[in-house]
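**Student:** coords please:
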Amino acid sequence: MKEKNIRKLTIAGVLVAVAVVGSLFSIPVFGAKCSPVQHMVNVLGAVLLGPGYAVGMAFAAALIRNLLGLGSLLAFPGSMIGALLCGVAYRLCPKLPAAYAGEVFGTGILGGLASYPIAAVLMGNTKAALFTFVPSFLISTAVGAAISVLVLSALKRTHVFSSLEGALR
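**Tutor:** Modelled structure (predicted):
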């Protein structure tokens, strides 16, 4: 039991580090700054470790990015809601497309909507409209989910995914 928890914490720590370092890279897409690595990490964490770990990882990555000046307060609702829905969707329907859909809907729609009050109240952005963040969040999370499809496909093809699942369950 203790060894399994150490493995989970180790993988979670590595994935948080990947998310923080990955936030240094962004791709401009239709005028939005697309930073997909966090969303890829959300899917990997939710699928391999479960929704609780995924939310904790999203919170830790957002906190570290904010402390380092690499992110904004909007990283909290977007990444955490996406990670939660991704993990819950995968737990209810243990198929990878359910995890991808949970991440995209959770971050892109719900996270984008939840960012409005944070931007308006805490960040003083009173010009933002309710749906301001949804398009850019959707682009970023869709690209991140697509990258996670490639990563998880490679892990499944090389049988690393099944050995990781066996070691962590």
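**Student:** going forward, measure contacts between C-alpha atoms and count neighbours the same way
**Tutor:** OK.
**Student:** what about the strands in the protein?
**Tutor:** Ranges of strands within the chain are 27-29, 32-34, based on DSSP state E.
**Student:** Next, the second sequence, to be compared with the first:
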Amino acid sequence: MHKNINTSAQRIKKMVVAALLSGLSYALSTMIIFPNMAPFQHFVDVIAAILLGPWYATLSGLITGVARMSFEARPATSVVSILVAPALAAWLYRLTGKIWGAVLGEIVGVGVIGALLSYPVMKYIYGLDLKHFYYYMPFFIPSVVVGSILGGLMMYTFKKSGQLKRWQKLLNHQ
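**Tutor:** The predicted structure follows:
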């Protein structure tokens, strides 16, 4: 019984942190504007991947993507990469134990896989006349590189100060 209570408490902590990170990502994306870029989504995705793991990081990104689609009239590309990138970032972080693993996972997940997955969604569902399957890569890569590196630098700063380990312990990171 005690283990179930602890597991429930850990899930609630992770849900709360995922919701807070979603709000932070949405707020930063609306207040700090770069033309055709959303680097703070990727900044927060790296943080979520390291702190929360694949499921809750993906949930956090999905909440942000849906909010951006709903309130800012963003296209489905806001959500398509979220289905891959945070999970890949978290998986590579767990595999390597290194912050750069999360950064690389986010970059590949959005800049390559997410961009390629966005092509059929936008071409066949939205009916856009897109000539090449790699159409979104030049748009996604600058944003994801900037945001992921910033997120990685922030997490590296937290690691050096000892805060990362403290947060991971608090969230029962595995």
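**Student:** what's the TM-score for these two chains?
**Tutor:** The TM-score (TM-score structural alignment, normalised by the length of structure 1) is 0.91; 165 aligned residues with a CA RMSD of 1.4 Å.
**Student:** which residues of structure 2 fall in helices?
**Tutor:** Ranges of helices in structure 2, per DSSP state H, are 2-31, 39-52, 54-72, 77-80, 85-96, 99-107, 115-120, 137-161, 163-170.
**Student:** whereabouts in structure 1 does the fifth one align?
**Tutor:** On the basis of TM-score structural alignment, helix 85-96 of structure 2 is assigned to residues 82-93 in structure 1.
**Student:** for that stretch, the distance to its chain's centre please.
**Tutor:** Offset of stretch 82-93 of structure 1 from its chain centre (CA atoms, centre = their mean, to the nearest Å): 11 Å.
**Student:** before we move on, what about stretch 164-173 of structure 2?
**Tutor:** Its chain's C-alpha centre and that of stretch 164-173 of structure 2 lie 19 Å apart, by CA atoms, centre = their mean.
**Student:** Residues contacting it, please?
**Tutor:** For stretch 164-173 of structure 2, the surrounding residues in contact (CA atoms under 8 Å, 6 or more residues apart in numbering) are Q10, K13, K14, L51, L52, G53, M155, F158, K159.
**Student:** Pull the contacting residues for whichever residue in structure 2 pairs up with A62 of structure 1.
**Tutor:** In structure 2, the residue paired with A62 of structure 1 is G65, using TM-score structural alignment. Residues in contact with G65 of structure 2 (CA under 8 Å, 6+ apart) are S78, V79, I82.
**Student:** Could you double-check that the second one sits in contact with V66?
**Tutor:** By that I understand V79 of structure 2. Yes. Contact criterion CA atoms under 8 Å: V79 of structure 2 and V66 qualify, at 6.6 Å.
**Student:** the more surrounded of the two?
**Tutor:** Ranked by neighbour count (other CA atoms under 10 Å), V79 of structure 2 and V66 place V79 first, with 21 against 17.
**Student:** That'll do, ta.
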